[in-house]
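**Student:** 3D model of this:
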Amino acid sequence: MEVVIAREDEIGELIADEIAGLLADRPDAVLGVATGSSPLRVYEALARRVDAGETSLARARAFTLDEYVGLPPGHPARYDAVIREEFVARVDIDPAAVRGPDGDADDLDDACHRYEEAIRDAGGVDLQILGIGTDGHIAFNEPGSSLASRTRVKTLTAQTRLDNARFFAGDLDAVPRHCLTQGLGTILEARRVVLVATGEAKAQAVAQLVEGAVSARWPGTVLQHHPDVTVFADEAAASRLELADYYRDTRAHRSLVQ
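**Tutor:** Sure, this is the predicted structure:
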């Protein structure tokens, strides 16, 4: 696991550079996209590159991580709506090439199974963007999630609902209690993972993710078993890393490695 400590605006540019490089090599690459505040800088940087004609997502495909259950169509907090506003509408990807789990399905278990099949049929995710919750969840894999879990229905913790109430005008009662989410086992199958964490509220989760023991108590720690992960954290999110100076030194001298 590589750790990059950088300014929030720099993180967006670094990941956008990586995505642009992937698309240059594989224009039909499959991206895993995330909602929430963490990846916004990435989408902004990608949009600038598309507008400048420096990169294109016209042949790319994308899968989202999760979706609420029970929100009516058109609700602005639905992740389908959020990803289309924050990502799809700002770049040149075909909206039909972006798919998320179906939180409206009559048979939610079947919807989860079909979503797994869709990812496999696309050849898997080439690069997955992740954020991390204050309690260490990635996607909506809450503490206690199986480290081998697949896309499934999940009950949200009180902490996650409290954290997400800001997207519902502060109304905790309006935040759904259930969601569909890619599992930890599903996420681990992505060929490359980049995780973004900013702000002091994420510091404990980042410390556990990078330097803690692998445990279902902190679901994000499963990424320690992935062969190609980079954690991008700003100074606040990295403030509890005991080896922060080492990570800075590693990055500073990376160009010396042949």
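**Student:** hey, let's count contacts and neighbours off CA atoms from now on
**Tutor:** Noted.
**Student:** And the strands in this structure, which stretches?
**Tutor:** For the chain, the strands defined by DSSP state E occupy 2-5, 30-33, 61-64, 66-68, 98-99, 127-130, 152-155, 178-181, 193-197, 229-233.
**Student:** Point out the most buried one among these.
**Tutor:** Across the strands of the chain, averaging neighbours per residue (mean count of other Cα atoms under 10 Å) puts strand 66-68 on top, at a mean of 26.
**Student:** Show me what it is packed up against.
**Tutor:** Applying 3 or more Cα pairs under 8 Å, 6 or more residues apart in numbering; DSSP states H and E, one finds that strand 66-68 makes contact with helix 79-86, strand 178-181.
**Student:** ok, and what's touching it?
**Tutor:** Applying Cα atoms under 8 Å, 6 or more residues apart in numbering, the contact partners of strand 66-68 are 78-80, 100-103, 139-140, 176, 178-182.
**Student:** same thing but at 10 Å, please
**Tutor:** Contact with strand 66-68 is made by 33-35, 77-80, 100-104, 139-141, 151-154, 156, 175-183, as judged by Cα atoms under 10 Å, 6 or more residues apart in numbering.
**Student:** Adding distance to Cys112, write the helices and strands packed on strand 66-68 out as TSV.
**Tutor:** TSV is the format used below for the helices and strands packed on strand 66-68 (distance: least, Cα to Cα, whole Å):
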stretch	distance to Cys112
helix 79-86	16
strand 178-181	7
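**Student:** Arg240 is nearest to which of these?
**Tutor:** With Cα to Cα as the measure, strand 178-181 is the member of those nearest Arg240 (28.5 Å).
**Student:** Which other helices and strands does the closest one contact?
**Tutor:** strand 66-68, helix 108-121, strand 152-155 (3 or more Cα pairs under 10 Å, 6 or more residues apart in numbering; DSSP states H and E).
**Student:** would you turn the ones you listed into TSV with distance to Glu2?
**Tutor:** TSV is the format used below for the helices and strands packed on strand 178-181 (distance: least, Cα to Cα, whole Å):
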stretch	distance to Glu2
strand 66-68	25
helix 108-121	26
strand 152-155	29
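**Student:** These: which one's closest to Ser215?
**Tutor:** Between the helices and strands packed on strand 178-181, strand 152-155 lies closest to Ser215; by Cα to Cα that is 18.2 Å.
**Student:** Run through the neighbouring helices and strands of that closest one.
**Tutor:** So strand 152-155, by 3+ Cα pairs under 10 Å, 6+ apart, packs with strand 66-68, helix 108-121, strand 178-181.
**Student:** Just give me the longest helix of the protein.
**Tutor:** helix 8-25 (DSSP state H).
**Student:** Just the buried residues of it, please?
**Tutor:** 8, 10-17, 19-20, 22-23 (16 or more other Cα atoms under 10 Å).
**Student:** so that helix versus strand 193-197, what angle?
**Tutor:** Counting by axes from the mean of the first three to the mean of the last three Cα atoms, to 10 degrees, helix 8-25 points 160 degrees away from the direction of strand 193-197.
**Student:** so how far is helix 8-25 off the chain centroid?
**Tutor:** On the basis of Cα atoms, centre = their mean, to the nearest Å, helix 8-25 is displaced by 15 Å from the centre of the chain it belongs to.
**Student:** One more, please, to line up against the first structure:
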Amino acid sequence: MEIVIVKDRAMVGRHAAGLIEQTVKSRPAAVLGLATGSSPLPVYEALEGKNLDWTDVSGFALDEYVDIPARHPQSYASVIRREVVDRLGLDGRRVHVPDGRASDLDAAARQFDGAIRETGGVDLQLLGIGTNGHVGFNEPGSSFASRTRVAALTANTREANSRFFDSVHQVPTHCITQGLGTILEARRLVLVADGTHKAEAVARAVEGPVTSMCPASAIQLHPWATVVIDEAAAAKLTMQDYYRQPASPVRTETGALR
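**Tutor:** Predicted structure coming up:
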């Protein structure tokens, strides 16, 4: 993994946006994996100021609540439309969100997973991380081989997401989420996090054992994963000095390494 530690939340957004910019410029018909929640918002804000051609870009959301109206302001269909499609000017017909109100939720999950594969797969998957180590809505205990599926939300996740609703009782109990196996098939993963409340989860994901009890630790298995975090989220990493070193040696004018 590449670990990038920057000063603050805004810089996390700008750095991750730069990686997405590189992807779209090198592949105009790129397929992006789109995350919701609070962590990715600075990324989308930073992308708004970039002069990119989004005409042929496609997107797949990580997840959606079950049994919430698509027009509800906190449905992920609404969040993706507001924060990504409308903000950046993507073609809404190319941006897909799981159908959490389908009459057959299992079939809807399978169809969504199949649609990702039919596009040729995700070029860059943006990820956040929950305080319990979840990515997407893959809660602790999720299989690393899991596909897009219906899943229950833990009390921890529902409490964390209650800030977007009037009370925790309004937070749906179930979701459709891309599985860890689905996520790991993306060609590149970019995980973003900021704040001291994410420090423990980040440390477990980056330096802890690869375990289903910290689903985000699955990124250690990926050949091209970048973690972009601010100083606060990096606070519990034990190898901060190492991560701050350049990816390759820097030579002085005399040719000596420094």
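**Student:** picking up where we left off before, tabulate the strands of the first structure (JSON lines), appending distance to Leu241 of the first structure.
**Tutor:** Formatted as JSON lines, these follow (distance: least, Cα to Cα, whole Å):
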{"stretch": "strand 2-5", "distance to Leu241 of the first structure": "10"}
{"stretch": "strand 30-33", "distance to Leu241 of the first structure": "26"}
{"stretch": "strand 61-64", "distance to Leu241 of the first structure": "29"}
{"stretch": "strand 66-68", "distance to Leu241 of the first structure": "29"}
{"stretch": "strand 98-99", "distance to Leu241 of the first structure": "35"}
{"stretch": "strand 127-130", "distance to Leu241 of the first structure": "19"}
{"stretch": "strand 152-155", "distance to Leu241 of the first structure": "30"}
{"stretch": "strand 178-181", "distance to Leu241 of the first structure": "28"}
{"stretch": "strand 193-197", "distance to Leu241 of the first structure": "13"}
{"stretch": "strand 229-233", "distance to Leu241 of the first structure": "10"}
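**Student:** nearest to Ala252 of the first structure, of these?
**Tutor:** strand 2-5 (9.9 Å).
**Student:** Contact partners for the residue nearest the centre of the first structure?
**Tutor:** In the first structure, the residue lying closest to the centroid (Cα atoms, centre = their mean) is Leu130, at 2.0 Å. Residues in contact with Leu130 of the first structure (Cα under 10 Å, 6+ apart) are 32-36, 38-39, 65, 138-139, 187, 193-197, 220, 231.
**Student:** re earlier: please name whichever of the helices and strands packed on strand 178-181 of the first structure is nearest to Arg59 of the first structure.
**Tutor:** helix 108-121 (16.1 Å).
**Student:** what's the average distance of that closest one to the second structure?
**Tutor:** For helix 108-121 of the first structure, the mean deviation from the second structure after alignment is 0.6 Å (mean Cα distance after the TM-score superposition for the first structure).
**Student:** What residues in the second structure pair up with that helix?
**Tutor:** Helix 108-121 of the first structure corresponds to residues 105-118 in the second structure, going by TM-score structural alignment.
**Student:** Give me the contacts around the matching stretch.
**Tutor:** 31, 33, 58-61, 63, 66-67, 96-102, 121-122, 147-150, 175-179, 182, 185-186.
**Student:** Repeat the analysis, applying 6 Å as the threshold.
**Tutor:** For stretch 105-118 of the second structure, contacts defined as Cα atoms under 6 Å, 6 or more residues apart in numbering pick out 148-149.
**Student:** For the counterpart of Asp91 of the second structure in the first structure, give its distance to Leu180 of the first structure.
**Tutor:** The alignment partner of Asp91 of the second structure in the first structure, by TM-score structural alignment, is Asp94. From Asp94 of the first structure across to Leu180 of the first structure, the span is 23 Å (Cα to Cα, to the nearest Å).
**Student:** Next: Asp9 of the first structure.
**Tutor:** Taking Cα to Cα, one finds Asp9 of the first structure at 30 Å from Leu180 of the first structure.
**Student:** ok so, going back, okay if I get the buried residues of helix 8-25 of the first structure as JSON lines plus distance to Val210 of the first structure?
**Tutor:** Formatted as JSON lines, these follow (distance: Cα to Cα, whole Å):
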{"residue": "Glu8", "distance to Val210 of the first structure": "19"}
{"residue": "Glu10", "distance to Val210 of the first structure": "20"}
{"residue": "Ile11", "distance to Val210 of the first structure": "17"}
{"residue": "Gly12", "distance to Val210 of the first structure": "20"}
{"residue": "Glu13", "distance to Val210 of the first structure": "22"}
{"residue": "Leu14", "distance to Val210 of the first structure": "20"}
{"residue": "Ile15", "distance to Val210 of the first structure": "19"}
{"residue": "Ala16", "distance to Val210 of the first structure": "22"}
{"residue": "Asp17", "distance to Val210 of the first structure": "23"}
{"residue": "Ile19", "distance to Val210 of the first structure": "23"}
{"residue": "Ala20", "distance to Val210 of the first structure": "26"}
{"residue": "Leu22", "distance to Val210 of the first structure": "25"}
{"residue": "Leu23", "distance to Val210 of the first structure": "28"}
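**Student:** Tell me the one among those nearest to Thr55 of the first structure.
**Tutor:** Ala20 (5.9 Å).
**Student:** Give me the nearest residue to the closest one, chain neighbours excluded.
**Tutor:** Thr55 (5.9 Å; Cα to Cα, 6 or more residues apart in numbering).
**Student:** Can you report how many residues lie near that neighbour?
**Tutor:** 22 (other Cα atoms under 10 Å).
**Student:** Trace it over to the second structure, please.
**Tutor:** In the second structure, Thr55 of the first structure lands on Leu52 (TM-score structural alignment).
**Student:** and what of Gln224 of the first structure?
**Tutor:** Per TM-score structural alignment, Gln224 of the first structure is aligned with Gln220.
**Student:** Return the distance of that match relative to Gly37 of the second structure.
**Tutor:** 22 Å.
**Student:** next one: Pro69 of the second structure
**Tutor:** Using Cα to Cα, Pro69 of the second structure is found at 18 Å from Gly37 of the second structure.
**Student:** now swap in Leu257 of the second structure and tell me
**Tutor:** For Leu257 of the second structure, the distance to Gly37 of the second structure - Cα to Cα - is 42 Å.
**Student:** Looking at those two, which has the bigger crowd around it?
**Tutor:** Gly37 (16 against 9).
**Student:** The more buried one maps to what in the first structure?
**Tutor:** Under TM-score structural alignment, Gly37 of the second structure pairs with Gly36 in the first structure.
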